[in-house]
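**Student:** sequence first, predicted coordinates after that:
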Amino acid sequence: MPGIDECLLEVMRLSGARGAAVVDWISGLALGTVGEAPGGDHETMAAEAAELARIAAEYQSFAPADGSDWSDDETPVDDLIISNRDSYHLLHFVRTTFDSSVFLYLWLGRAEGNLALARIRLREMARQLVLG
């Protein structure tokens, strides 16, 4: 089971990966980073991405369509995908045995990357990630 550093290095093996991070969306702090950051600053990226994660996790509008409840330690959202002209920003929420307040972030070049494959790999890495 990989830790944060190993997980991030694995994510960076994806074609088109520009940068990656593990972020605590409650505090907005990056627990680990690798590669580049949009705007050149990993801490700013982590804080801004955490704000998006908090909005998606806390608003009823993003709850499952079947009306099912979610527990306090689980977000109703699996992924957030933000696209612009040249890249994708993927946030994948990590389910943990404690408070599930962590997500994997990937900055992916649009021309070189494969969004579908990146989502699959982030999901796999989130399942294997060991925090602690």
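**Tutor:** Thanks, I have it.
**Student:** alpha carbons only for contacts and neighbour counts from here, please
**Tutor:** Noted.
**Student:** neighbours of the closest residue in space to Ala63 that isn't next to it in sequence, how many?
**Tutor:** Nearest residue to Ala63 in three dimensions, chain neighbours excluded: Pro76, at 5.2 Å (C-alpha to C-alpha, 6 or more residues apart in numbering). Other residues within reach of Pro76, judged by other C-alpha atoms under 10 Å, total 21.
**Student:** before we move on, what about Ile26?
**Tutor:** 15.
**Student:** now do Asp78
**Tutor:** 15.
**Student:** hmm, back to that, shouldn't the residue nearest to Ala63 be in contact with Tyr59?
**Tutor:** No. Using C-alpha atoms under 8 Å, Pro76 is not in contact with Tyr59; the gap is 9.1 Å.
**Student:** next one for the comparison:
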Amino acid sequence: MNIDTALKEAMAISGAVGVALVDYESGMSLGTSGGGDWLDLEVAAAGNTEVVRSKLRVMSSLALNDSIEDILITLHRQYHLIRLMNSVGSRNSLFLYLVLDRDRANLALARHYLKRIETDLQV
């Protein structure tokens, strides 16, 4: 699946407010969907790049021989889900960033759907 299709499928997840595919080496988004006046996905993509880089540095410092599946940031009204792309066929420096309305979202299902999108996405 291509980037546009992946973003459309992510926005079809119940409660989805916005989604971005981000390269954490550059901090740039390869594509976004949703968002709005109160959610600038370009700014959020750049900011969450720092979250990913920081966690990777900590893992390296601790000599953890593991990889990040996803990072969850829980707000009072939203979930912010960062899913690192570890699938074969994708560059290793990408992540999907999904913002969910907490009242309308099912976090377990959202994680399941993002994993499926990650598996099918070809970049």
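**Tutor:** Cool, got the structure. Values in this document were obtained by computation on a predicted structure and should not be read as measured data.
**Student:** what residues do Pro76 and Tyr59 of the first structure have in common as contacts?
**Tutor:** With C-alpha atoms under 8 Å, 6 or more residues apart in numbering applied, the contact sets of Pro76 of the first structure and Tyr59 do not overlap.
**Student:** tell me the contacts of the residue nearest to Ala63 of the first structure?
**Tutor:** Per C-alpha under 8 Å, 6+ apart, neighbours of Pro76 of the first structure: Ala57, Phe62, Ala63, Pro64, Trp70.
**Student:** same question, Arg104 of the second structure
**Tutor:** If you count contacts by C-alpha under 8 Å, 6+ apart, Arg104 of the second structure has them with Ser14, Gly15.
**Student:** which helix or strand contains the counterpart of it in the first structure?
**Tutor:** Structural alignment (TM-score structural alignment) places Arg104 of the second structure against Glu112 in the first structure. Under the criterion of DSSP states H and E, Glu112 of the first structure resides outside all helices and strands.
**Student:** for the longest helix seen in the second structure, name the packing helices and strands.
**Tutor:** Ranked by residue count and defined by DSSP state H, the top helix of the second structure is helix 41-61. For helix 41-61 of the second structure, the packing partners by 3 or more C-alpha pairs under 8 Å, 6 or more residues apart in numbering; DSSP states H and E come out as strand 16-23, strand 28-34.
**Student:** list the contacts of that helix.
**Tutor:** Here helix 41-61 of the second structure has contacts from 18-20, 22-25, 27-29, 32, 35, 82, 97, using C-alpha under 8 Å, 6+ apart.
**Student:** after superposing, tell me the mean distance of that helix to the first structure.
**Tutor:** When the first structure is overlaid, helix 41-61 of the second structure sits 1.8 Å from its aligned residues on average, using mean C-alpha distance after the TM-score superposition for the first structure.
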